[in-house]
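Undergrad: What follows is a predicted protein model with its sequence.
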Amino acid sequence: MDFPTQISAIEARIKQIDPVKYASTRNFENGAVTYLSPYISRGVISTQQVMNYVQSLDLPWYKTEKFVQELAWRDYWQQVHIDKKEAILTDLKNEQSDVTNHEIPSAIVAADTGIIAVDEAIEKLYETGYMHNHMRMYVAAICCNIAKSHWLVPAKWLYAHLKDGDLASNHLSWQWTAGAFSNKKYVANQENINKYFDSDQTGTFLDIPYSAFEHLKIPKILLRTEKPGFNLCFPETSKAGIKSDQKTLIYNYYNIDPNWHSEEKAQRIFLIEPSFFQKYPVSQKSLDFALELTENIEEIQIYVGEFSELNKEISSDNIIFKEHPTNNHYVGKSEDRDWMSDVKGYHSSFFKFWKKVQKEIKW
């Protein structure tokens, strides 16, 4: 799969959505998924924009509900992140049980688990920056519930390599799999992987009945663990110069929206804070993808440095930015992101959240 960065190609991809086929095939490797998640995560498009297109297809609600519901999961995770802030880096509901290490199996990092579908998916992740959502659950289950790694380091590894890396969706999904944000842990056996990823492999450590998982010892191939590191090469700060007296729109890793105040005259700055990427590391491919997306924004300048440094050059009275839990230290005028609905705040379960959203948006 490829991920073009021109806004025209992204908008064309929205028009390829098939919500009916998506509902019946989304769990399969070659199902009718949209490949829009990198653009939603980077704030190029919004869940509201995607939902509005699906609504314009004039299909009955029962044919589109599953697609819209899955879209709502993303808004749900965001609302949890807004409420819990950095606590999403910790076990939110339950302490993950039966943990033996706080690293990641080396076999996962090396794409050498012996499970062909999993290893191929990890290799594709490194190549493309994408992994199918169902495969992400398999990988998380292997790390957390088979190798008994705490979820955080493996979650950081996956987040770093994903072009659609989103702290809320990624980390909270890992917690859900590990039983830290759910009532039970998720596991899948080889038969399940074979079904959804067109495989017929047998004889792996997952080729067991579900009843055997409870007493499964850590497979030898998963015993070696590590903490992966990431090195970034930041671009140079744009040489056009910062104008201190102009209305200034601050873009960042979570907001690269080319339509944001697009008709207004303003100074536009893509802020790369080294401290942000030190705290939430990403791969060079992920950062480069974000930088390519900024090319849709006319006259945008690249600024490598901390917000506090930029704020010394531009008064907060002239600064506008989009709300996100990772930029709570920004000062200036904060604007909301575009949500699917007006349902806000923390809900203890997705379905409590969805029940309210559905009342508002159902057509």
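TA: Thanks, I have the structure now.
Undergrad: going forward, measure contacts and count neighbours with C-alpha atoms only.
TA: Noted.
Undergrad: burial count for the residue nearest to residue 100 when sequence neighbours are not counted?
TA: Closest residue to residue 100 in three dimensions, ignoring its sequence neighbours and counting by C-alpha to C-alpha, 6 or more residues apart in numbering: residue 148, at 5.6 Å. By the criterion of other C-alpha atoms under 10 Å, residue 148 has 25 neighbours.
Undergrad: Can you check which strand is longest in this structure?
TA: The single longest strand within the chain, with elements called by DSSP state E, is strand 267-272.
Undergrad: who touches that one?
TA: By C-alpha atoms under 8 Å, 6 or more residues apart in numbering, the surrounding residues in contact with strand 267-272 are 243, 246-253, 294, 299-307.
Undergrad: Kindly recompute the last result at 7 Å.
TA: Strand 267-272 is contacted by residues 246-252, 299-305 when judged by C-alpha atoms under 7 Å, 6 or more residues apart in numbering.
Undergrad: Structure two is appended below for comparative analysis:
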Amino acid sequence: MTATSISPKSSPDRLSLSELEAYIRTIDTSEYTKTRNYIGGSTQLSEYISRGMISLPRIRELVLEKNSFSASFKFLNELAWREYWQLTWTAIGDDIFDYIRPIKDTVRPAMPEAVINAHTGIVALDAGIRQLQTTGFIDNHMRMWLAGLVCQVAKCDWKVGAAWMHSYLIDGDYASNHLSWQWVAGSYTGKPYLPQQDNINTYTESLQKDTYLDQGYGEIASMEIPEILLETVDVLPAHEATLPEDTVTLDGLNELKNADTILLYSPWTLDPLWRKQDKAIRVLLIDPDVFSNGRFSQQVIDSIVWFAGQVADLKIICEPVKNLEVLTAAIIRKSYPGITTWPGIVDEPEMLFPEVPVAFYPSFSSYWKQIKKYSMTDQQSLF
């Protein structure tokens, strides 16, 4: 095994847990409700949630310190969407990576070259693509427009588009990303989502006209693939990203082999407070079968390493998960639907609605009915 030790550090671009909690306390949920659909109107909490630094119930607790339930409804509803996607992944497993329901249109198993190169002809979308490729982050509305462009306008397979976008996202979460792409493609609920120029102009505060999206939704749904989107790429370009530089030391290897207890972290469960008082070896497993071969951008790898740096005395292990079989220590890990094959005793996740049964709910509204069924009927009980 190869191991690297890291120590807590700070970054001008990210917040420590204490700074993050202080920021959440300042969020004005009434203002968020007004601005959330506009570019730049998000809270940018998603990376902290995806990396597991903070739980959804903790965010709810903090935001309600200064905001009322009624003013926070939309904000908390978005947290519920996040939990809904995770619950869906838990319920159906790897089926989230395939079509949940068939769609009537024939799709191209490729990616529009114009999207990859940020040359779609839609100024706001091209800016969003460049932002994604440069920073690893874009607002949710931009994600939906781009997914709609790829799936509904360019008639390309959502699976290729989802993999492309996820490879850049520093807040990448397979459930939220891939199931949102399915939702846009129409293979989740059967209702496709279309991008439209007036809508884009409104929420990006741009003024572009006379584009192939400057039509009514009916015309966009029935039009031929625009010429600018005809050329496709069958194989997504590989990222030139490197995993953390590892050192192979006998002492490091023996430390793991001789340990009584190992607390096993994943790139999505980097909670700096988890079992903080436990006496154990703390290990972040980065599986090279997942995080190599150019699948992810350097921004994604750097994000994982930064959040790992917030966990005291954490060691990074770059090994296939199967290699953990040689260890005799008691392994404990947090639950996450993407690591169900990992060994160890599992600490269950903190959830907004733990009483809702794990099952596939075919729509958010059907999930919401379950929340009402298993909660009290007053509004406050829902959050």
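TA: Yep, it's here. Not measured: the values here are computed from a predicted model.
Undergrad: TM between them?
TA: For this chain pair, the superposition-based TM-score is 0.93 by TM-score structural alignment, normalised by the length of structure 1; 357 aligned residues with a C-alpha RMSD of 1.9 Å.
Undergrad: For the contacts of strand 267-272 of structure 1, which entry has the maximal number of neighbours?
TA: Tallying neighbours with other C-alpha under 10 Å puts residue 251 at the head of these, with 25 neighbours.
Undergrad: Give me the aligned partner of that one over in structure 2.
TA: Counting by TM-score structural alignment, residue 251 of structure 1 corresponds to residue 265 in structure 2.
Undergrad: The closest residue to its match other than its chain neighbours: how many residues sit nearby?
TA: Closest residue to residue 265 of structure 2 in three dimensions, ignoring its sequence neighbours and counting by C-alpha to C-alpha, 6+ apart: residue 284, at 4.4 Å. Counted by other C-alpha under 10 Å, the residues lying close to residue 284 of structure 2 total 23.
Undergrad: Would you map the helices across the stretch 51-200 of structure 1?
TA: Secondary structure of the stretch 51-200 of structure 1, counting by DSSP state H, counting those that start in this stretch: helices at 61-84, 106-109, 116-128, 133-141, 152-161, 167-178, 190-196.
Undergrad: what does the last one correspond to over in structure 2?
TA: Applying TM-score structural alignment, one finds that helix 190-196 of structure 1 aligns to the residue range 197-203 of structure 2.
Undergrad: Show residues contacting that stretch.
TA: Contacts to stretch 197-203 of structure 2, defined as C-alpha under 7 Å, 6+ apart, come from residues 37-39, 207-208, 213-214.
Undergrad: dump the residue contacts of residue 144 of structure 2.
TA: residue 184.
Undergrad: and if you look at residue 76 of structure 1?
TA: Under the criterion of C-alpha under 7 Å, 6+ apart, the neighbours of residue 76 of structure 1 are 350, 353.
Undergrad: Against residue 238 of structure 2, how distant is the residue opposite residue 143 of structure 1 in structure 2 once aligned?
TA: Structural alignment (TM-score structural alignment) places residue 143 of structure 1 against residue 150 in structure 2. For residue 150 of structure 2, the distance to residue 238 of structure 2 (C-alpha to C-alpha, to the nearest Å) stands at 19 Å.
Undergrad: same question, residue 337 of structure 2
TA: Applying C-alpha to C-alpha to residue 337 of structure 2 and residue 238 of structure 2 gives a distance of 26 Å.
Undergrad: The two: which has the busier surroundings?
TA: Taking other C-alpha under 10 Å, residue 337 of structure 2 and residue 238 do not tie; residue 337 has more neighbours (18 against 13).
Undergrad: any idea what the more buried one aligns with in structure 1?
TA: By TM-score structural alignment, residue 337 of structure 2 lines up with residue 325.
Undergrad: For that match, which residues are in contact?
TA: Counted by C-alpha under 7 Å, 6+ apart, residue 325 of structure 1 has contacts 81-82, 85.
Undergrad: Closest one of those residues to residue 163 of structure 1?
TA: residue 81 (19.3 Å; C-alpha to C-alpha).
Undergrad: That closest one: neighbouring residues, count only.
TA: For residue 81 of structure 1, the neighbour count with other C-alpha under 10 Å is 24.
Undergrad: ok, now the one 4 residues further on?
TA: Other residues near residue 85 of structure 1 come to 16 when the count uses other C-alpha under 10 Å.
Undergrad: Which position in structure 2 pairs with it?
TA: Aligned partner of residue 85 of structure 1 by TM-score structural alignment: residue 93.
Undergrad: Residue 211 of structure 1 too?
TA: So, by TM-score structural alignment, residue 211 of structure 1 is matched to residue 218.
Undergrad: Nearest residue to the middle of structure 1?
TA: Nearest residue to the geometric centre of structure 1 (C-alpha atoms, centre = their mean): residue 166, 2.9 Å.
Undergrad: pretty sure that residue contacts residue 41?
TA: Yes - assessed by C-alpha atoms under 7 Å, residue 166 of structure 1 is found in contact with residue 41 at 5.8 Å.
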